[in-house]
Each structure stands twice: as structure tokens, then as C-alpha cells.
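Chemist: Mind looking at a prediction? Sequence and model below.
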Amino acid sequence: MSDSTHYDALVCGAGVGGLASARALGELGLRVLLVDRQRAPLDVAKGEVLQPGALRVLRRWGTERLLRERSAVGLDRLVVRTARGDALMALDYRQLPDGDRQLLAHDHLAILTSLADGLGPEVEIRRGVLVQEPLRDDTGRVTGLRLTQKGVSHDVRAPLVVAADGISSRLRRAVGIGGRRVDYPHRLVSLDIAGPAWRPEDFAAYLTDRGLRLAYPLPGGRVRLYLQTRSDELRGLDRGRLEEWAAQAVGEVPALHGLVPALAAAAGSRQIFSVTRFLSDRLAAPGLALVGEAAYAVHPMAAQGMNTAITSAAALAEQIGRRLGDRPAAGGPSRLDTATVDAALHAYQAERLPFLVQAAQTSGNAARMVTDLSWPGRVVGRRAVRCTGANPRLLHTVTYNMAGLGPRPLTPLDRLQQIGLLPDPRAHLVPAG
């Protein structure tokens, strides 16, 4: 059975990457079908902090305005602190160019909803739809999707397919694109703490001998708290013992003592999940583009994954828009053909893959500095935090890259200076902007 409705693009996955892709492509006047296997968006502890690079895109779409109207919290700094709260390395976003001087924090569901609310009539959303496989022509080019909804399968064709279907992407695997996936040797426990006696004023990572304690404010006077744990540490714990573990994990951090009285009430909000980093070998195959975690995933400490999904979606649409010429009329015959799409996909990969490689390195280094509990890892990580924090030039470069405004790669000499093995005579030379 085939769907006779005309579409220019099919987007698989209604997470941030899929919604951003649909929004960006719809803005070109293209007819987009967005499908997701979930019947409703999930409220999960992920993707809650927006970096300036992504906010540039969301500002253009009007999504930033929606989030601020819906009580998003503005943050000025990303800080690595001691357990007592002393700042070791502070990424001060107020030193960045005008318009890029804040992070924005909101619930993941609120971000999804705000993106969905900005979709125009060019975008159709179907939920509860399973993508069975990509459709391909005799050359192997992707030409559409085989979908199943309510037990009925049908084929839908379009010149462009966007795989935004997560780190285990079925579409990526179907077209033979590989990648490097590494599981971190720890898990994270997330708690949503309502009405605590104390709230952090920034995105704050606390260093402890038992791993990362990450806290930042959310709307409504709440705090998001992440606690690092060994992969097997919580096995077999019932709710009561898990509450005791969380209270001990927070109680060991004097700076977080104000959260302890509210922990018991937050126990029902807990989420426990593994942490993985992933980078795809390629971002495209003929007829198909990868966006979001299908292409790139990082540790939550870096606050990068959702942001690169948004900027990648915008970059893909920009490459297509450059080749479309005049804006096509929605609902009319497609202005997209295979040559146009594949030229855009080639340019998208050439532009974005080096950016993602650099972002993956920056994110991986940031996560390793605060989560590696091996003796060498702790020594090198703590040293890198302190040396970077004391070097204005390196600190500005790291801030710029973390904000998603880069890349400004660190040279091998920079890295030796970052861990204090060489002096930096240029430490005071902070770039303008």
C-alpha cells in the first residue's frame, strides 16, 4: 500500500533533532512528514540546557521567545567547583559577543513542545508510527520509508529522508553507516528537586572522589541534580535504600547540603540511565541525512548533544535552501530532485562532520576531566581544570567552543599548557569576541 500524499521530506523521530529538522525544512516551504513511534512526547531528564549557538537558531525561529515566555531560566556561567563550592574553572558566557551571553534552561518536554508549536502548515506530524525500513531504488539511493501504523503498513516516498531516530538509529544501520560508540564506565541518577532551601545560580559541576555531582536551576524554583554512580552500585536497591544512597551522595558535598531536606520528596522523579558517546562515520548517504543522536551523542555534562542537533538541522536546511532558489509553494510539485538533494547532502557532511568531530573532542575532554575516577584520570583531570581556569586565553577558547560558536581547536601546545606542562606566555591574550 502506498501513500499518495506528496512530501518533499520525511523525518523519522520527533525528538529535538527531528522537530528542528522539520521546522527548518518547513521554513523553506517544503512539505514535510514527521513520524515518531511514541504516541506522545516523553518527559525525560535530558536536553534541558541550550547553548548560545543553538539559541541563535531558535531566536530566528521564534522558539527562544516561546521558551522565555514559558519561564525558561537564563544562566550566565558553566562552573566546575570543589565539593565546598569554590570555583575551579568558570566559563563566563558574559564575555561572549552580544546576543550570545546566556545559557537557557528548561524542561526537555517544554523544549519539545515549543519546537512543535512553531511548526507551520507545511509540516504534518504522525505519532504512533513505526518505521520499518528505508525504501531504495536500483542504485541503492533512499527514496522513502515503509511505515506501519495501527498494524497497517504503507510506503511513503520523498526526495529527502532525515534520520533523527536516536543513537541506535535503524535507518543509519540500514544504509550501512558505521560509527564509534563508547559506553562510559558509570551511570547517572537524575532527580527533579522541587522547593529546595537552596538553588544553584549557574550550571555547576561539583568534583568529588565518588564522581560528578551536577546541579542547575529549572523553572518553578526546581533544581535538576545528576549523581554519578558506578554501573553496579545501585543494583538491587529498593526505594528506601536508594533514598539513603542519594542523601549520602549529596551529603558528601557541603555546597549541596541545602538540597538534602528535599531529596526524599524527589525520589519518585528519579531516572537512572547509562551514558554513551557516539560519533557517526558519515552524516549522509544518497537520499538520507543523519541529525541528532543518530549522528552524534555526548555526555550530559557537556550540554552539547541537543544543541548540535538543532544547529545540524539548521545547517542541513541551509544547504538545501541554497540550491532551491525561489521558495517553492507548499503543497505544489516538488522543487527537490535527486541531484539537488544529494549535492546538498554532500555539502552538509563536508561542513558539519569536522564541526562534530571537534565538538566531540571538546565534550569528551570536559566530561573526562570531571568523571574519570581512576588515579591518573583524577590527577590529570583536576590539573586540567585548575590550569584552564587560571588561563584567561584558554578559558575563553573553551567557553567559545562549549557555547557552540566555534570551532576554535586547541593546538597540541595549548593542551600541554592546559595541563600545566608548559608555561603560557600568551595566557593574558584573550581574543576579542
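Modeler: Arrived safely. Numbering: from 1, shown residues only.
Chemist: C-alpha from now on. contacts and neighbour counts both.
Modeler: Will do.
Chemist: and Gln95, how many residues sit next to it?
Modeler: The tally of other residues near Gln95 (other Cα atoms under 10 Å) stands at 18.
Chemist: Revised request: answer the last question for Ala197.
Modeler: When neighbours are defined as other Cα under 10 Å, Ala197 has 12 of them.
Chemist: ok, and the closest non-adjacent residue to it?
Modeler: Distances taken as Cα to Cα, 6 or more residues apart in numbering place Gly258 nearest to Ala197, at 5.4 Å, with adjacent residues excluded.
Chemist: want to compare, so here's the second one:
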Amino acid sequence: MDNAGGTVIFAAMTFDTDIAIVGGGLNGLALALAVARAPLSVTVIDAGSRADQAAPGFDGRSYAMANATIRLLAALEVWERLAPEAQPIHEIKVSDGRVADGAALLGLHFSSAEIEEGPMGHMVEDRHLRPALLDAVDATHRITHLTGETVTGQRTDAHGATLTLASGQDIRARLAVAADGRQSRTAARAGIGRTGWSYGQTALVCAIAHEHPHGGVAHQLFLPAGPLAILPLAGNRSSIVWTERTGLAEEIGALPEADYLTVLRPRFGDFLGRLELAGARYTYPLSLSLANGFVAERLALVGDAAHGVHPIAGQGLNAGLRDVAALAQVVHEARRRGEDIGAAPVLDRYARWRRFDTAALATATDVFNRLFSTDAPGLRALRDIGMQAVQSVPTLRRAFIREAAGLTGDLPDLMR
């Protein structure tokens, strides 16, 4: 500003992009597509290479995507491409068990026939989802996708955020978004701490091919060491998320394939016939990790950068994409009203919207994991009676089905 001679002149504020998203994973790509509809210009800063992310090979990774998440993907115009490869989840069966004993007689059975919206969700493989999002990003002229780039510094002021890249380039944006995972450096540089703890458990993740059809049924078997999820994929294949105490999980993960299956079979049972591994195997230490704040000056957090929960209900990506839809709506409405999209009052609306839902999910997954990851006789009897009570009350059972389908709570417009 120059006030010489009584004349007031404001220098024009220049920006390279409206929104800079740090992180080119699924949440970051989806957010870029969602906010570009506003319309706003978006820059995605992605540490990965385009070739690696778009690799077509099957590596076993897949996601249980709730009904509401499918609506978001449809609104982003990527679901039409994914639908032929996705496996609908028609039923969910939950039971309590012990290794080699199979499932207990008491349990829960949820069917999508009890709701009007169709399947409770779909299983979508990473090898289909990631390329679909990448191609949609490439086809959107308002999005600039920088690959092989990392942020080494950031600073904010009352007007915007400046991100410095490893290449030396500075990017000036009205709003920065951290979509760079649980160890978000973007959030840490903004002074946002985290609260959480380790569960002393590790998830063994793989895909299996099996002899008999799965019928679109997802199984959640609670074992003393942790839950075992068997999730249907297209064809005679299923995705496995198998939780064990960390020490044992590390030993199992290091076994040859034949020995790995030998350990899995008594936990899995024989209802799907012969089993064999399909694709790679992974191990993920499990913990609860919540950001102490969802926003800071000119910064918003989405996905794992904001919250990392136990995979017991398969809600991690669904929760992240709710962040995406909520932030996109808040920003779109602010722009339509002529507000500064990165101003504190705008970001506070996003934080208030997502804070309760996220805290409730974190609490529920934490309590369920602690309640079911034990073989104490009293707790075992209590939880089995509780499951049977839910199963016997149609209105309560329907409420659980709608929750599993992601149809409850204050849904953003893109998920309606």
C-alpha cells in the first residue's frame, strides 16, 4: 500500500492457484476433482510418480466403499468407469469366534434388502480406483498435477499460503490442504500436534482366490487377537484384513506363501473351499492417530492427515472422502457468497462439521476393538448377547445397516 500524497493504492494479490493440495493419494485426487467443480484452480503436489501410481497390476489392495462414497464418485464422474470392476456388498455377517472353532452361533446378519438405496457398498480394487481418479484429474483443465515433488517449507499470512517445493519453486495459494497422511509434515509445520496410541496389533492384508463363490457377502469374524475381515472382490476372490498381535503378525508376514496360508486357514474356515494367495501381502501397524485440530491459518486437513482409525469397520477411506465432500462444499459455498475461501471463519465451518463425526468414529472403532479383542468369558458372553439383541430388533438392525452404508449423519451434498 502506498499512501504518498494522500493516495491509497493496494497492490494486487497474486496467486498461482486457488487451492494447493499436498498429497496425491486417493483423498488428494478426489478433493482436486471436487473443488475444481466450484470452479476453482487446483494444484496437487504429489511425491509419487505418475507411472507408479497408474501401474495396472493387481497388488491385492482394495477398499470397502460405502453407498454414500459411491455417490461422491458418481458426482465426480469416475464411478461409471469403476462400476464394471466393482463388487457389490449385498450382505454383512458378523460373528464371534476362536481360532479353529469357526464362528459362534450368535451374531449379526445385515442385508441390503432391508434398505431402499441398494447395496450397502462396493469393494473397489486400488488398481482400478487410482487410475480412474488420475485420468479424471488429467482431463480437468483447472487442475495442475505436479508429480515427483515434495514440499520443503511453508508459510502463511492473512492473505494466503506459500509452499516451497524441493525443486525450489514457490506456489502461492489462497488455501493449502494437507492430504499427506498420518505423518503429515504439512500439519506438523503448521504446529498441529496429534493424539493417539498404538494398539499393539498389526494388520496382515492380502487377497485370496477361493474355490466357491462368495455371493457378495462380507464377513467380520472377531478373534481374541483382533478382527478378521473377509471382503468380496469381483470373481472368486476376496480381500483379507487379518489382525494379530504385532509380534506374531511380523512372524506370519515373513513366512513363505504356503506356510502363510497354513496359518490363515484355521482362522478363515473352509466355507469358500480351497484357498490360494492372489497378489502381494502387506503388514500395517495399527494405531489411533487424531490431529489436535483440523485447520490452521490458511490450512485444512483431510483424510489420514486429520484422522487415522482402526480398520475394524473399514471406514478409513470413507471418512476421508467425507472430509473431501465437506471441504469442497464449504469452499464452494464461500466462493458463491464472495467470501475468501481460506479465511478463518470459512475453515472453522469445515472443522465444526467434521470434528464430531470423526471423534464418534474414532471412539466407536476404539471401543469395539477393545471389547472384541479379548477372550475374557464375561465380556465374550456380554458382546454375544448384545449382538443377538441388535439382530432381533428390526429397527435397530436397519439403523446399523444404514450406518454401514454411510447414509447417516449430516451428509455433504456430493454424497446425497
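Modeler: Yep, that arrived. Remember, predicted model here, so these are calculated numbers, not experimental data.
Chemist: TM-score for the pair, please.
Modeler: The TM-score (TM-score structural alignment, normalised by the length of the second structure) is 0.83; 385 aligned residues with a Cα RMSD of 2.9 Å.
Chemist: before we move on, back to that, touching, the residue nearest to Ala197 of the first structure and Pro196? I think so.
Modeler: Yes - if you go by Cα atoms under 8 Å, Gly258 of the first structure and Pro196 touch, sitting 6.7 Å apart.
Chemist: Tell me which helix or strand the alignment partner in the first structure of Val324 of the second structure sits in.
Modeler: Alignment note: Val324 of the second structure maps to Ala313 in the first structure; criterion TM-score structural alignment. Of the helices and strands defined by DSSP states H and E, Ala313 of the first structure is found in helix 305-324.
Chemist: tell me the average deviation of that helix from the second structure after fitting.
Modeler: Aligned to the second structure and superposed, helix 305-324 of the first structure gives a mean residue distance of 1.2 Å (mean Cα distance after the TM-score superposition for the first structure).
Chemist: Return the distance of that helix from the chain's centre.
Modeler: Offset of helix 305-324 of the first structure from its chain centre (Cα atoms, centre = their mean, to the nearest Å): 14 Å.
Chemist: got a list of contacts for stretch 19-26 of the first structure?
Modeler: Stretch 19-26 of the first structure is contacted by residues 9, 11, 13, 32-34, 112, 115-116, 118-120, 122-123, 162, 291, 309-310, 313-314, 316-317 when judged by Cα atoms under 8 Å, 6 or more residues apart in numbering.
Chemist: Just the buried residues of these.
Modeler: 9, 11, 13, 32-34, 112, 115-116, 119, 122-123, 162, 291, 309-310, 313-314, 316-317 (16 or more other Cα atoms under 10 Å).
Chemist: Which residue lies nearest the spatial centre of the second structure?
Modeler: The second structure has Leu317 as the residue nearest its centroid, 1.2 Å off, counting by Cα atoms, centre = their mean.
Chemist: What is the equivalent residue in the second structure for Asp165 of the first structure?
Modeler: Under the alignment (TM-score structural alignment), Asp165 of the first structure pairs with Asp180 in the second structure.
Chemist: how far away is the closest residue to its match other than its chain neighbours from Val309 of the second structure?
Modeler: Nearest residue to Asp180 of the second structure, sequence neighbours excluded (Cα to Cα, 6+ apart): Gly23, at 4.5 Å. From Gly23 of the second structure across to Val309 of the second structure, the span is 19 Å (Cα to Cα, to the nearest Å).
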